[in-house]
Every structure is written in C-alpha cells, then in structure tokens.
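K.L.:
Have a look at this prediction, sequence included:
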Amino acid sequence: MMKLHFQDEDLMNTFSLFSAEHIAKTYVFFDFETTGFYPLDTDRIIEIAMIKITNGSVVDKFETFINPLRLIPEQASEVNHITNEMVKDYSDFNKDICIKTLNFIQDSILVAHNSSFDLGFLAMELAKHGISFTSWRSIDTLKIAKSVFPAQKNKLKNLIDRYNIKQEGDLHRAMVDTEALVDVFFNLVDEEKIRNLSDDEIVAKFGYTGDIESLNKSIPQIVREAMENATVLKADYKTRDGKILKLNFIPVAPVWNSDKWYVYVNNVKTNKHFYIYCNRLSNVFIGE
C-alpha cells in the first residue's frame, strides 16, 4: 500500500494519477474532542482542530481549546486527555469562535472520521447563536473505509496502522487526529474501489450534505419563516412517551444531527432553549 506522510506538508507528489482530481480541490479536515456523545443533550465541544488543504498543500490551520461551561467527565478525559484545568482559561464556543470556524470552512469540502458525529456538534453550537449551518458538503472517511475494508476494523487508529502512517503526539487529541486523517483520506481515495469516483460521487455515496432541499422537507414553511422573523409560534408537540405538550416558542435555528433536521427553539414562557423534531409538531400557528 502507498504510504503518505502529513509531516511533509506538501502532498502533491505522493499520489498516483488517479488522485489528481482530488488533489486539486480544497478540503477542510477536522476533528472535535467533546465531553460526550450527545450534542442535542448537554455535551459540548472542548477542542477544535482544522486543517485546510488546497492543491495538495496545507494552506491554513485552526486549533483551540473550548471551555464547555460544564465539567468534563472522567470518562472523556481518559480518552482525550483533556482536563478541566486545561480548558478553564479559554472562551466557550462563543460568537467569535463561530465566525472563525465558518470563515475557515467557507465552501470547502469537509472531511472527518465519523463526520456525522462532529457535524452534529458543530451545528448545535452554531444554532445556540442563531446561526443556520446549511449548504455544506462532507465526506466521512469511516464510511469509505467500511466500503474498502468491509471485514476489518476501521477506527482511525486501525487505518493509521494499516497505512503505516507516521504520527506525532497522542491519538484522540484533535490536531493529532486531524493530521493523521489527512493521510488516511488521500490513501483511501487512491484505493482501486474509490479512485475513479468524483468528489461529488464520493460525497453522495460516503458523506452528508446540509442541503436546503432536505431542510425544507423536514421543517415546515411556517417554522422556517418564524425562524427568519423571530416570530412566536404555538403548537402541540408529541413527546417520545406520547404526551402532548402545548408549546409557545420562537424557532432560533435549524440543527442537523445524524442526517436529520431539528430546530433549536426558545420557550417563550420559561426562556429556556431546547430542540424539537418537527415531525412531532401539530396544530402550528402564529402566536402572540
């Protein structure tokens, strides 16, 4: 198998001719370390790492700790080696971090290992600031790996070992993982099963998109318009256990999570924020 090494900083000369189309594109490789697994609950991002690559060369990096404004569980620290002490002097995922992240991404193709996990966290953090995270395209290297190596384990560490990728630092730290991911991705797209696919085909087959069409199908027009105008809505909402709640809320922003669209809302009566799944809404009308 071909061996690539991110540390060379210039990847242009290390690929076969089959990879030429992929080399010419702009990608943002990224990884988030988090407090847990559930962005729609109380889990938060605690570390960001992003690497932008254009024409096979690294053109920019973005890395920072994030204060989650909650304690980091011991189980999470055992995996990512990030402690409460390490993040306490950093900002939370504030508006400035949102802007820096979006400016870094722009219209690049996003690449992550198990990308639905990271994208769900990013969408939720942005929604908390009223920012709609849409019109993005992502590639999931885990999906590609499962297709190329269906009978093998395909965690990032497994792929690093399989491709004999050099690594500096501890895995499960965001930038270390992201640097390894760059090499993993370009090895994967050079595999015989993948090399003849265009980026559009790879996204369609092994990725996710935050496309407006799917958002419009998932979120009713009255909710989308209320989101734009900060309009109060009233509705019946069916909970998971079948109870019907009377909601009085303002839709704040859409939230993409695990290939579904949710809406981050503000409860007018309690001023508390939470998410809803629009399929459970009924009798929606404009409130006062």
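P.N.:
Thanks, I have it.

K.L.:
contacts, neighbours, all on C-alpha from now
P.N.:
Fine.

K.L.:
most centrally placed residue in the protein?
P.N.:
The centre of the chain sits closest to Leu119, judged by Cα atoms, centre = their mean, with a distance of 1.6 Å.

K.L.:
So which elements touch the helix or strand hosting that residue?
P.N.:
Assigned by DSSP states H and E, Leu119 falls within helix 115-127. If you count contacts as 3 or more Cα pairs under 8 Å, 6 or more residues apart in numbering; DSSP states H and E, helix 115-127 packs onto strand 137-140, strand 244-257.

K.L.:
can those strands go into a markdown table with extra columns for mean neighbour count and distance to Asn158?
P.N.:
Output for the helices and strands packed on helix 115-127, formatted as a markdown table (neighbours: other Cα atoms under 10 Å; distance: least, Cα to Cα, whole Å):
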| stretch | mean neighbour count | distance to Asn158 |
| --- | --- | --- |
| strand 137-140 | 23 | 15 |
| strand 244-257 | 22 | 26 |
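
K.L.:
would you turn the ones you listed into a markdown table with distance to Arg195?
P.N.:
Below are the helices and strands packed on helix 115-127 laid out as a markdown table (distance: least, Cα to Cα, whole Å):
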| stretch | distance to Arg195 |
| --- | --- |
| strand 137-140 | 14 |
| strand 244-257 | 29 |
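
K.L.:
Any idea which of the ones you listed gets closest to Ile202?
P.N.:
strand 137-140 (7.0 Å; Cα to Cα).

K.L.:
Could I get the buried residue list for the helix or strand that comes right after the closest one?
P.N.:
Toward the C-terminus, strand 137-140 is succeeded by helix 141-148 as the next helix or strand (DSSP H and E). Buried residues in helix 141-148, counting neighbours by 16 or more other Cα atoms under 10 Å, are found at Thr141, Leu142, Lys143, Ile144, Ala145, Val148.

K.L.:
Alongside the first one, take a look at this:
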Amino acid sequence: MDKLLLAPLEEAEFTVVDLETTGFFPHDGEKIIEIGALRLKGSEEVGRFTNLVNPNKKIPRDVMRITHIDQSMVETAPTIDKLIGPFMDFAKDSILVFHNAPFDLSFLVPVMREYSPYVSFNVLDTLMLARRYFTLEFPSKALGNIATSLNIKIENAHRAMDDVEATSKILLHFITDLKRRKKIKTAGDLLKLQGGSVPFPPAYSKKDLKPLIKNANRYETPLKIEYRTEAGDLNIRILEPPIKIYTRGSHALMKGYCREQGGEQKFRIDGILKRPELA
C-alpha cells in the first residue's frame, strides 16, 4: 500500500481544493476563474495556494453576482495553464479533498493531464462522506448548510479560499467523528470508508485500448499495466493473452491471466495511469 495511505490520520496530508468557474460544464467551453487550496498535515495547516484565473472569455453576470469576481479582476491574472504546474507541486504527495469532487475534477483533470498526461491523485469527497455517514445530522448536504449546522462561518461564500476553509473544517469534523464511530486510524481507512478514491475521469477508453489489445492477442504478447486500485494503491501487473475488454454497468474493464496473482484478474480501465505496453 502507498506510504501516503498508511499515514496515521494525525499525520496524513490532505490538500483541500475549490474552484470558481464561469459555468457548470467544461465541455461547453466553461472555464476556471479562481482556484484555492489549503494543505493540511493532520489537523494543522501547512500551506495555501490561491489565485484568480484569466478564463479568456466573458464572465456571465450571474456568476459575477454570486462570486463577486468581475472581468477587471481576471484580465491581468494568469491563465490556468500557467498555474497548474505550481498547483500540482503544491498538492504533490497528498490526498485531494473536494466538496462535490466530480464537478471540480471535470474542470481540473483535463488541464492537469495537459501538463502531466499520467497524473493521478487519491481523492476524498466531503459530500460523499456526508451522504454516507451524516444523513441525519445534515438534511441538506450543500457546503453552506453543513457549515451552518457546524457553526462554521463562511465570510465570502462562493469564493474559492473561503469555501476551502469551510471544507477543511468540515473534513476535520468528519475525521474526528468517524475515528470514534468507525475506529479508523489511517488515511487509507478513511478512503476505504468512502468506498475508495473518487476516480479521475479515465485517461483511456475502450476505443483507445482495443487496437493494442488486438495486437497483444494476435502476437500472443503480454501487456504491462500500471494502474491505481479502487483502494488507492499503485500496482504494476503483467496480463497475458487472451485479453478481453468489455463493459459492466458504467465501467469498462479488461481481463486476462495475471502473472503476479497467478490467475484471471479484472482491471477497471479508469484506473489505468499509463498506456499499457507490450511486455
């Protein structure tokens, strides 16, 4: 298991992140206008990363009204491609934390992969934890409502750093409670309670991998796979033909004989970090 996941919760390193954006969907051309991050070691704050971001487009009026970020504030700000490297350096060797992780990851991961194609982090989601373990305590799981219930004051809601501060306090409250109720001790235990790391959007699709698998089967050549498990571990496996690729539910998988495990194994494609190589 990764050293990061074996860390006691009192020493575990988390980077809590929030984005403000011009809209909801990056595939519709919406962009990041602010990024905020706070790094924790256990319950102690050890660093901050915050910056306005030039989206190279007009900020809609309703977004300006909600965030109080106007066009003049971002015109001289760096674009996200200039900030993503320093942000990834800041977050290195930590578990990323979001409130509603899929939203932020939909904006962040494509930019991260442009900078580093095989980037991968373990990801916690305080919204997911709230839905699983705090149903009665917080009837509404919105960040502001949870914060209000816990007497956490958000000075400027819908500004990245203020929301990050609130999310950090909520995370620490959840950890304290779950340590008592669920007897968790390590960062890995916390990820396991969540049901595993929130997956990054897959780097590869079935369509991407089919030609490689076809060649591996045709020439009876094993494939070397580097992937992250649902529990967050990094593994390298050699998969021998015949290798099959298929879909089950919402997940694409591949399966074949795994040398290391001594039997047939299945691998979720969204866990693959690098393009498989002929071994």
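P.N.:
All right, it came through fine. If you're wondering where the values come from, they're calculated on a predicted model, not measured in any experiment.

K.L.:
which residues are contacting the helix holding Leu119 of the first structure?
P.N.:
31-32, 37, 39-40, 44-45, 93, 98, 112, 132-133, 138-141, 207-208, 252-259, 264 (Cα atoms under 8 Å, 6 or more residues apart in numbering).

K.L.:
do stretch 23-41 of the second structure as well
P.N.:
So stretch 23-41 of the second structure is contacted by 10-22, 45-55, 63, 74, 80, 91, 103, 106-107, 159-161, 164-165, 168 (Cα under 8 Å, 6+ apart).

K.L.:
got the buried residues for it?
P.N.:
For stretch 23-41 of the second structure, by 16+ other Cα under 10 Å, it's 23, 26, 30-41.

K.L.:
quick one on the thing from earlier: quick check: the aligned residue for the residue nearest to the centre of the first structure in the second structure?
P.N.:
Taking TM-score structural alignment, the alignment pairs Leu119 of the first structure with Leu105 from the second structure.

K.L.:
So which residues of the second structure form strands?
P.N.:
Taking DSSP state E as the test, the strands found in the second structure are 13-21, 32-41, 44-52, 95-98, 123-125, 223-228, 234-248, 251-258, 263-268, 277-278.

K.L.:
so how far does the third one sit from its counterpart in the first structure?
P.N.:
Taking mean Cα distance after the TM-score superposition for the first structure, the mean distance separating strand 44-52 of the second structure from the aligned residues in the first structure is 0.8 Å.

K.L.:
Next: the first one.
P.N.:
The superposed strand 13-21 of the second structure is, by mean Cα distance after the TM-score superposition for the first structure, a mean 0.4 Å from where its aligned residues fall in the first structure.

K.L.:
according to the alignment, that strand goes to what range in the first structure?
P.N.:
So strand 13-21 of the second structure sits over residues 26-34 in the first structure, by TM-score structural alignment.

K.L.:
and if you look at the second one?
P.N.:
In the comparison with the first structure, strand 32-41 of the second structure aligns to the range 45-54 (TM-score structural alignment).

K.L.:
so how far does that stretch sit from its counterpart in the second structure?
P.N.:
Looks like 0.6 Å for stretch 45-54 of the first structure (mean Cα distance after the TM-score superposition for the first structure).

K.L.:
List the buried residues for stretch 6-13 of the second structure?
P.N.:
Quick answer for stretch 6-13 of the second structure (16+ other Cα under 10 Å): Ala7, Pro8, Leu9, Glu11, Ala12, Glu13.

K.L.:
Pick the one among those residues closest to Pro242 of the second structure.
P.N.:
Ala7 (38.7 Å).

K.L.:
residues near the closest residue to that closest one other than its chain neighbours, how many?
P.N.:
Nearest non-adjacent residue to Ala7 of the second structure, counting by Cα to Cα, 6 or more residues apart in numbering: Thr186, 5.5 Å away. By other Cα atoms under 10 Å, 19 other residues sit near Thr186 of the second structure.

K.L.:
Ok, Asp92 of the first structure next?
P.N.:
19.

K.L.:
same question, the one 4 residues further on
P.N.:
Residue neighbour count, defined by other Cα under 10 Å, stands at 10 for Asp96 of the first structure.

K.L.:
Could you do Arg61 of the second structure as well?
P.N.:
For Arg61 of the second structure, using other Cα under 10 Å, the count is 14.

K.L.:
That one matches what in the first structure?
P.N.:
Using TM-score structural alignment, Arg61 of the second structure pairs with Glu74 in the first structure.

K.L.:
next one: Phe90 of the second structure
P.N.:
Using TM-score structural alignment, Phe90 of the second structure lines up with Phe104 in the first structure.
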